[in-house]
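>>> I need the structure of the sequence given here:
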Amino acid sequence: MTYSSEELLPGTRRALLHRIASAQTEGRTPSLVAAVQRQGRIVWDGARSCVDGHAPDSDTQFRIGSLTKTFTAVLVMRLRDEGMLDLGDPLEKHLPGTAVGGVTVLQLLAHSAGLSAESPAPWWERTPGTLRPELDDVLGEQTRMHPPGRRHHYSNPGYTLLGALIEQVRGTSWEEALRREILEPLGMRRTSTQPQTPHAGGWAVHPWADAMLPEPAEDLGLMAPAGQLWSTTADLLRFAAFLTDGDDRVLCAASVEEMRPPAAPSESGGSADYGLGLQILRQDGRTLLGHTGSLPGFLAALWFSVEDDVTAVVLTNATSGPLVGGVAADLVGIVAEAEPRIPEPWRPLPEIDEELLALTGPWYWGTRPNVLRLTADRGLELGPMQGDGRGARFVARADGTWIGLDGYYAGEVLRVVRNGDGGVSHLDLGSFVFTREPYGPASAVPGGVDEEGWRGLTG
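As a prediction, this is how the structure comes out:
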């Protein structure tokens, strides 16, 4: 990992150190390690430990629990991009024989399949995976807690099913697919399914006394895709850089971006949502993406802000203690507020497409004015001239049409409709007609325009 030559200001660094020191002390955790990345480079890391001189560093492995789910989701999205499955496919199409074959791949990714939160007893995080050798053992008898697709209900067995789906479609183990398709391309050499030295040991801290008890580190077996991984702050920042910008060796930027929007109604309502393998947190006016994780003896959190281009990772080795999700969010906020992102310089387009340039400017949907802009990436952006309203970015397709990337018109097709002489008549967007003037006499408005035209109030 490359460290930035543009180091943070001393006041910012002290604020970051103070935040993790307070978390380690007040949370009574044996050790805590954290790191912050800005513009793809590590700009700060720090650690605290109860043993003098033995603080962990960016190369020390901790167990990351449910952060593993984001890796599993990326593997599923890769299968989708390769045309091996569709997110709308029922599970039964690719993994027959389960008791929940009617739920879709997307519902499993978004925790909206209505499945139970946990596998049957005994507590799966603290017992060997060999106790649940088959998918039926993971799902249990009461598989459905809610109707599929109606709400977000977090499900660890759901991600076990996704791991089995990956193995079935890919024809290799989840672990091998993970190593070959994510870890190796991104250079994540210190992320693994089993602990590798140097690594932290997991501890339980007594709630009413300053005493500790070691926690077991079980192999989760079939449940591995839901929470097995061990990793380091340096490796997780590599992963976060990929989640921010995409990497064609793993998943393109458009597919990574597709994982970010909320995919089902939230259980909490308001500040937290879930996308496709990514948690979404809104705090202090910013949107954070990433995931938290916990297993007996360990807590983990990774949050990144696309707008601020800041990422924070916090790892600790206690079953309960500091709320690391909040700590990581605070680290992002400290940097983003103390040292705001410097915008890139404005630069004109390297070349101008006259046909596209001619499309820019005001367009009217009925009497409502909108503006079509040509963006730096040769895309188009349509939005209201003033205030809030429907809008979207569009990217060109080979057939001469444009497809909406986001907003109200995401997935909708924009067509430039021409007259017989080749001039532009209007824009057609999902059957909506946008014209150069509001209800002009020659405008191609459905239903026609009153032939007497505009008028004032008459007696």
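>>> going forward, measure contacts and count neighbours with C-alpha atoms only.
Fine.
>>> so what's the closest residue to Met188 other than its chain neighbours up against?
Excluding its sequence neighbours, the residue lying closest to Met188 (Cα to Cα, 6 or more residues apart in numbering) is Asp235, at 5.2 Å. By Cα atoms under 8 Å, 6 or more residues apart in numbering, the contact set of Asp235 is 187-191.
>>> buried subset of those residues?
Buried members of the contacts of Asp235, scored by 16 or more other Cα atoms under 10 Å, are 188, 190-191.
>>> between the residues you listed, which is closest to Leu109?
Comparing these against Leu109 with Cα to Cα places Thr191 closest, at 22.0 Å.
>>> can you pull the contacts of that closest one?
By Cα under 8 Å, 6+ apart, the contact list for Thr191 reads 61, 183, 229-232, 235.
>>> which of these fall within strands?
230-231 (DSSP state E).
>>> can you list the contacts of Thr191 in JSON lines and add distance to Trp174?
Output for these, formatted as JSON lines (distance: Cα to Cα, whole Å):
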{"residue": "Gln61", "distance to Trp174": "21"}
{"residue": "Leu183", "distance to Trp174": "12"}
{"residue": "Leu229", "distance to Trp174": "12"}
{"residue": "Trp230", "distance to Trp174": "15"}
{"residue": "Ser231", "distance to Trp174": "17"}
{"residue": "Thr232", "distance to Trp174": "20"}
{"residue": "Asp235", "distance to Trp174": "19"}
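>>> and this one, please, so the two structures can be compared:
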Amino acid sequence: MTDSFQDPEPAEPAEPAEPAGPADPVEPATRRALAHRLALAQAEGRAPSVVAAVVREGRAVWSAGRGELPPGSPADQVQYRIGSITKTLTAVAVMRLRDEGLIDLGDPLGAHLPTPHGGGATIAQLLSHSGGLAAEARGPWWERTPGELRPELADIFGEPPHETPQKHPAGRRHHYSNPGYALLGALVERLRGAPWFDVLRREVLEPLGMRRTTLAPLDPHATGWAVHPHADVRQPEPAVDTGRMAPAGQLWSTAADLSAFAAFLLAGDERVLGAASLAEMRAPAVAPEARDWDTAYGLGMQLWRRGGKVLSGHSGSMPGFVAAVYTSPAERLAAVALANATSGPLMGTLATDLLAEVAAREPALPEPWRPMPGGDADPELVALTGSWYWGTYAYVLRLYAGRELSLGPAGGAGAVRGSRFTPRAAADGGGWLGQEGYYAGEVLRVVRRADGSVSHLDLGTFVFTRTPYDPDADVPGGAAPAGWGGGVTP
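Reported below is the predicted structural model:
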């Protein structure tokens, strides 16, 4: 089977890289349940074929295919088009630029890339689809027409009468934009001095062992089909090189490669992007629409709330194909689902179902407790731990490896006012920076008396003392002179 274009320099199919880290395969009963979910998705979704995989503890522990698959090929090595999952890969390339100090996410795009539209949006806004740009490229349907129709950035937007590519003020609301990711791909090209995909292959795909993720299909690969909505008949869909729009949805990949990518999204890889940057990508970057409070978008990642847990990853579609990569960081699980039909099978639903099956049947074991490294166990920090009070509210301060702190209400009540805190360099003013909730971005400092003893904690001007309204601490407004018994009426 072939489609209508080929990679400029097609690589030979390679054996998948050895997955990192040990992981037990799923139990036979779980395998049977996963196979049943896969079969339902293929049959009820009326897809010519479906392939899926589950990742646990850093490696694929189950994969299977159903339907028409190239004979003699392992299901997890068959290529499918992955659509907008491409965007998450593009976002990783952009975050690498940030981590190297070449850009700041708050920079306007126009500071780095000459562009006829979108230059006033920040890089973070484009990553999170809040740059206000049009959802689609102007001109004929870009997913079904050759990229030669849009040879330059200006051709993506065009200038049709009475319309503008800027649909909303930048930063005002979430508005999904495929052209926005074309601009981000062009940014990568400009700052790296090489074509977008060459950069992606060198910096992301090769280090992660994703050797079967390509611009154009390589055998064995699935053919994209449109299945009639009311009859069991089908016709082939075109597969075109989308040119400048490629960073928004061009790529082809396999369940094996996307399993490696999912493992990376869960744990990071310092050769590509660290865990902290990936956690930043998973954080909601813009408020959802009023009717979509169970979904959000980070920096190149979609977010979903399912069963009390937050899943992250991306779905994708192109003519003839639908795909999904969902990760559950809390359970250290991920699922991949691919099908070759324009509509019908809901790969996001299949991925969610696979995650739920494994989580319910074989729940993840907690990480074993270990003492922190001796160098982190600073006696002065250990002495700070324990009970603190904000007014009459009881809090507990805890110390973790890496000299991180957490401060939260005693007993866990009202945890919205709790947070983790990471140490700041002395050059930045010292103290600890809040990472979550109400205190995100706020600085926690230890305030000492002239003799060096600890007076109180200052957290964004809030004073925490060792006892409620400690008379020996510098509490704004002061403590009542008569103390706690002074207000009692005989």
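>>> so after superposing, what's the score?
TM-score for the superposed chains, counting by TM-score structural alignment, normalised by the length of structure 1: 0.96, backed by 459 aligned residues with a Cα RMSD of 1.7 Å.
>>> what's the residue nearest to Met188 of structure 1 aligned with over in structure 2?
Aligning on TM-score structural alignment places Asp235 of structure 1 opposite Asp257 in structure 2.
>>> and if you look at Arg78 of structure 1?
Under the alignment (TM-score structural alignment), Arg78 of structure 1 maps onto Arg96 of structure 2.
>>> would you confirm that that match contacts Arg271?
No. Using Cα atoms under 8 Å, Arg96 of structure 2 makes no contact with Arg271, being 10.1 Å away.
>>> compare neighbour counts for those two and give me the winner.
Arg96 (19 against 10; other Cα atoms under 10 Å).
>>> for the helix or strand that contains the more buried one, packing partners?
Take DSSP states H and E as the rule and Arg96 of structure 2 turns out to sit in helix 85-99. Packing partners of helix 85-99 of structure 2 (3 or more Cα pairs under 8 Å, 6 or more residues apart in numbering; DSSP states H and E): helix 178-192, helix 196-200, helix 246-249, strand 309-318, strand 321-328.
>>> of the ones you listed, which is nearest Pro490 of structure 2?
Of all the helices and strands packed on helix 85-99 of structure 2, strand 309-318 comes closest under Cα to Cα, at 53.3 Å.
>>> in structure 1, point out the residues matching the closest one.
The aligned range for strand 309-318 of structure 2 is 286-295, by TM-score structural alignment.
>>> ok, average deviation of the matching stretch from structure 2?
Comparison of stretch 286-295 of structure 1 with structure 2 after fitting gives an average deviation of 0.6 Å (mean Cα distance after the TM-score superposition for structure 1).
>>> before we move on, back to that, want to throw the contacts of Asp235 of structure 1 into TSV with secondary structure and distance to Leu17 of structure 1?
Conversion of these to TSV gives the following (DSSP: H, G, I helix; E, B strand; the rest coil; distance: Cα to Cα, whole Å):
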residue	secondary structure	distance to Leu17 of structure 1
Gly187	coil	28
Met188	coil	26
Arg189	coil	27
Arg190	coil	24
Thr191	coil	25
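>>> what are the ranges of the strands in the stretch 251-400 of structure 1?
Secondary structure of the stretch 251-400 of structure 1 (DSSP state E, counting those that start in this stretch): strands at 272-274, 279-283, 286-295, 298-305, 310-316, 361-365, 368-374, 380-384, 392-396.
>>> highest average neighbour count across the ones you listed?
Comparing the strands of the stretch 251-400 of structure 1 by mean neighbour count (mean count of other Cα atoms under 10 Å), strand 310-316 ranks first with a mean of 31.
>>> onto which residues of structure 2 does that one map?
If you align by TM-score structural alignment, strand 310-316 of structure 1 falls on residues 333-339 of structure 2.
>>> stretch 24-32 of structure 1 now?
Using TM-score structural alignment, the residues of structure 2 aligned to stretch 24-32 of structure 1 are 42-50.
>>> start and end of the matching stretch, how far apart?
For stretch 42-50 of structure 2, the first-to-last residue distance is 6 Å (Cα to Cα, to the nearest Å).
>>> just the buried positions in that stretch, please.
So, applying 16+ other Cα under 10 Å, buried residues of stretch 42-50 of structure 2: 42, 45-50.
>>> stretch 451-465 of structure 2 now?
454-459, 463-465.
>>> then stretch 440-451 of structure 2?
442-445, 447.
>>> quick one: which of the residues you listed is nearest Leu405 of structure 2?
Distances from Leu405 of structure 2 to those, taken as Cα to Cα, are shortest for Leu444 (9.6 Å).
>>> tell me the contacts of the closest residue to that closest one other than its chain neighbours?
Among residues not flanking Leu444 of structure 2 along the chain, Leu459 sits closest, at 4.4 Å (Cα to Cα, 6+ apart). Contacts of Leu459 of structure 2 were listed using Cα under 8 Å, 6+ apart, and they are 442-445.
>>> Leu162 of structure 1 pairs with which position in structure 2?
With TM-score structural alignment as the criterion, Leu162 of structure 1 pairs with Leu184.
>>> residue contacts, that match?
By Cα under 8 Å, 6+ apart, Leu184 of structure 2 lies in contact with 90-91, 94, 123, 126-127, 247.
>>> all helices for structure 2, in order.
Per DSSP state H, structure 2 carries helices over the ranges 28-44, 85-99, 123-127, 153-157, 178-192, 196-200, 246-249, 255-267, 275-282, 347-361, 379-384.
>>> next one: the closest residue to Val92 of structure 2 other than its chain neighbours from Val310 of structure 2, what distance?
Nearest non-adjacent residue to Val92 of structure 2, counting by Cα to Cα, 6+ apart: Leu273, 7.3 Å away. With distances taken as Cα to Cα, Leu273 of structure 2 is found 21 Å from Val310 of structure 2.
>>> Pro363 of structure 2 now?
16 Å.
>>> and for Thr223 of structure 2?
33 Å.
>>> same check, this time on Arg212 of structure 2
Taking Cα to Cα, one finds Arg212 of structure 2 at 29 Å from Val310 of structure 2.
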